[in-house]
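Student: need a structure here:
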Amino acid sequence: MKAVIALEDGTVFEGLSFTGHGEAIGEIVFNTSMSGYQEVLTDPSYTGQMVVMTYPLIGNYGVNPDDMESAAVHPKAFLVKEYHAIPCNHRARQNLADFLKTYGVLGVEGFDTRALVRHIRTAGAMKAIVSTEDTDPESLVDKAINWQGLIGRDMVERVSCQSPYGWSNNMPVPGTSFETAPGSADALKVVAFDFGIKYNQLRILTDKGCRVQVVPATTDSATVLAMQPDGIFLSNGPGDPAGVAGVVATIRELLGRLPIFGICLGHQMLGLAYGGSTYKLKFGHRGGNQPVKDLHTGKVEITSQNHGFCVDIDTLDPDQVELTHINLNDGSCEGMRHKRYPAFSVQYHPEHAPGPHDAMYLFDRFIELMHKQRRPR
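Tutor: Predicted structure coming up:
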């Protein structure tokens, strides 16, 4: 059935829904990954957004339970050039359309995704709406204009867990504590703040021998310290870091007490805790092919990324914080470390879900830092 996509600047595209009736409004962004659409859809960082895939054929390998990065689908709508309804892969357990319908997400195909992406690259990410119910372009543009957008809003509260949980056998374990979590008695203990955490971050930490306790974003520093962890992990998440309430103060209270490793939104929250500021990128970095240079080694990593905001490195004290990685496309901050405290972070996603494995060494760095800082028991 006919679906109309309208952007706040008046640009309109017509396509076809492959998931039935619906209407969705959000920030429209694009992802350049050639595969990994299930991981994209289940990444909580896409909360409040509509995703356009630049790769033209989507759905050809279906979906399966093993590639979930969270327990739900988070984009408001999924926009593709051509939907492939019949998956051809031995791992497939469901086709993409049925998967999207299960979570109430609108899927649209059959329009010029290349033209839309080129427009976003020129004009920037913006508010948009897609609908099969209201196909009047003027009405839809007005709705997009009047939507409140993402800037200044706390989107983390929509995706963070409500109570702590552990991770075992590749799945969440509600109510788990360090005392009951799998692993040896002397295993490193990591408290992971859930700002919209991806499962592969937990898989990697546990595969490397850590016992992990995931806690809500609103957890205070006293509660964390009472758990006596060896390190703090700050996860990815959606939206504007400046709109997330209370977390920056908590991180400041934890700085210097324990090793801290931040990814994506966790990196941005660390930047705010250091006294810096963040800004919105024109169209963000989303995909599995973003080049990042490690300024210590000179090596270039191909990375998986998904973010629309960035730490302004010029707002940080260079005597306190060192820039460690830069994006080679636009020179923006992709990594930093504190010179006094055992804390470091990256803007990109070293957990490679989806994407390359170039940055896996960062998890090893976190583990080495925890071993170095660990107090005798």
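Student: Please count neighbours and contacts with C-alpha atoms only from this point.
Tutor: Noted.
Student: Tell me where the protein has helices.
Tutor: Applying DSSP state H to the chain gives helices spanning 37-41, 96-102, 113-123, 137-146, 156-159, 199-207, 221-226, 247-254, 265-273, 361-373.
Student: now those helices in a markdown table, with distance to residue 65 and mean neighbour count?
Tutor: Compiled in a markdown table, those are given as follows (distance: least, C-alpha to C-alpha, whole Å; neighbours: other C-alpha atoms under 10 Å):
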| stretch | distance to residue 65 | mean neighbour count |
| --- | --- | --- |
| helix 37-41 | 10 | 24 |
| helix 96-102 | 11 | 18 |
| helix 113-123 | 28 | 16 |
| helix 137-146 | 34 | 18 |
| helix 156-159 | 20 | 20 |
| helix 199-207 | 12 | 20 |
| helix 221-226 | 31 | 13 |
| helix 247-254 | 32 | 18 |
| helix 265-273 | 26 | 28 |
| helix 361-373 | 25 | 16 |
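Student: Second chain to compare with the first, below:
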Amino acid sequence: MKGKLILENGMSFDGKIFGHFGETTGEIVFTTGMTGYQEILTDPSFYGKIVVMTYPMVGNYGLNLEDMESDKIHLKGFIIKEDAKLPNNFRCEMTLEGFLSQYNVVGFKGVDTRELTKIIRDNGSMKAIITDKELTHKELKERFDNFSYENAVEQVSRKGIIEIGGNGLKIGVLDLGVKRSTLDTLEKMGFAVSVFPFDTSSDELLKHKLDGLIISSGPGNPNEMDRIVRAVRGTLANIPMLGISLGAQIINLALGGKVAKMNNGHRGVNHPVEDLKRDKIYITSQNHGYSIEKLGISSEATHFNLNDKTVEGFRCDDLAAMGVQFMPDFYPEDSNNVFADFLSLIEKGVNLEGIEYCDMDEEFEN
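Tutor: Take a look at the predicted model:
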């Protein structure tokens, strides 16, 4: 079916709609991975996004039920140059088009995705519409104005507490859109994992007498998540904490730091990150549209992005808190380093001596 991609800046592109035939509106972003399209489709952090794949052909190894990062597709639209008509892999269970159709997600193909990526790179992330209709300027404006994903975390978080096996340390996960691969990594490490809904209070978290708490990745603007920030702040002096992607931004805000929206964000599997402590470079998987602009109280940077010098990790030893902007569960060696650092924080515990915690609380209230 013929269709159009219309950007918020007025630019439009002709192409073909595939998967689910319909119309969709979202924030258009690009990701730079050559593979991993199934993980992208099912990553809750892409909720509300129309994702552009920069690699020209997508779908050549099909999709399967084992590599799902969640139980469905979360993004609003999927843009590619060309789809593989005959995927070839022994694990393939369905085609890309069939997968999109099953979950009622609009796909768009036949557009030069690298040209489109340059436009997004130069103009920044913006809203976009995929449609098979001829829309007037008034109709376009109405669709753009009506699109919002302020409650994105609420849409992707679990609704109740889930217990995952293991007899090791009791680790809680505050689910802001946690990926299955993150939970699988924790389970393989032998932790006794409890997954909590996004709106769990600090009092409820403290009742479970956790050895450590992980604030997960997820979608949305962290500056609009005061309720979650307050819950995290209420546990900072009591439970050692690790934040991943959005979770790292939430912890930084809870520590009194600042987070700002990026022009394009970091999305893909090839972002170089320097580990200052180990003097090593990691090639990382990332999916976030906000960066740490100012570190919180008693925090120091532990990782930097080599492309744009943004902070990719931090640590606050006194409050036993740390965060990373990249996804540690994708790379065994890097994962071991991140979780090894987290375990060291758990062992050391919290040291409030010299921390002006009340002053930080007052600053947050203001």
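Student: What would you report as the TM-score here?
Tutor: Put the two chains on top of each other and the TM-score (TM-score structural alignment, normalised by the length of structure 2) is 0.91; 349 aligned residues with a C-alpha RMSD of 1.7 Å.
Student: picking that back up, quick one, which of the helices of structure 1 is nearest to residue 241 of structure 1?
Tutor: helix 265-273 (6.2 Å; C-alpha to C-alpha).
Student: Which part of structure 2 matches that closest one?
Tutor: Taken onto structure 2 by TM-score structural alignment, helix 265-273 of structure 1 occupies residues 246-254 there.
Student: And the matching stretch, how far out from the chain middle?
Tutor: Distance, stretch centre to chain centre, for stretch 246-254 of structure 2: 13 Å (C-alpha atoms, centre = their mean, to the nearest Å).
Student: One more: stretch 316-329 of structure 2?
Tutor: Worked out by C-alpha atoms, centre = their mean, stretch 316-329 of structure 2 lies 15 Å from the chain centre.
Student: for stretch 78-95 of structure 1, same thing?
Tutor: For stretch 78-95 of structure 1, the separation from the chain centroid amounts to 23 Å (computed by C-alpha atoms, centre = their mean).
Student: likewise stretch 205-217 of structure 1?
Tutor: Offset of stretch 205-217 of structure 1 from its chain centre (C-alpha atoms, centre = their mean): 17 Å.
Student: ditto for stretch 290-299 of structure 2
Tutor: A distance of 18 Å separates the centroid of the chain from that of stretch 290-299 of structure 2, by C-alpha atoms, centre = their mean.
Student: Buried ones in that stretch, by neighbour count?
Tutor: Neighbour-count burial for stretch 290-299 of structure 2 flags 290, 291, 292, 293, 295, 296, 297, 299 (criterion: 16 or more other C-alpha atoms under 10 Å).
Student: Select, from these, the two members most distant in space.
Tutor: Farthest-apart pair in those is 290 and 297; separation 19.3 Å (C-alpha to C-alpha).
Student: Next, format the buried residues of stretch 290-299 of structure 2 as TSV and append distance to residue 10 of structure 2.
Tutor: Formatted as TSV, the buried residues of stretch 290-299 of structure 2 follow (distance: C-alpha to C-alpha, whole Å):
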residue	distance to residue 10 of structure 2
290	25
291	28
292	31
293	31
295	37
296	39
297	43
299	43
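Student: So which of these sit within strands?
Tutor: Per DSSP state E, strands hold the following members of those: 290, 291, 292, 293.
Student: quick one: contacts for the residue positioned nearest the centre of structure 1?
Tutor: Nearest residue to the geometric centre of structure 1 (C-alpha atoms, centre = their mean): residue 45, 3.5 Å. By C-alpha atoms under 8 Å, 6 or more residues apart in numbering, the contact set of residue 45 of structure 1 is 74, 196, 236, 237, 238, 239, 306, 307.
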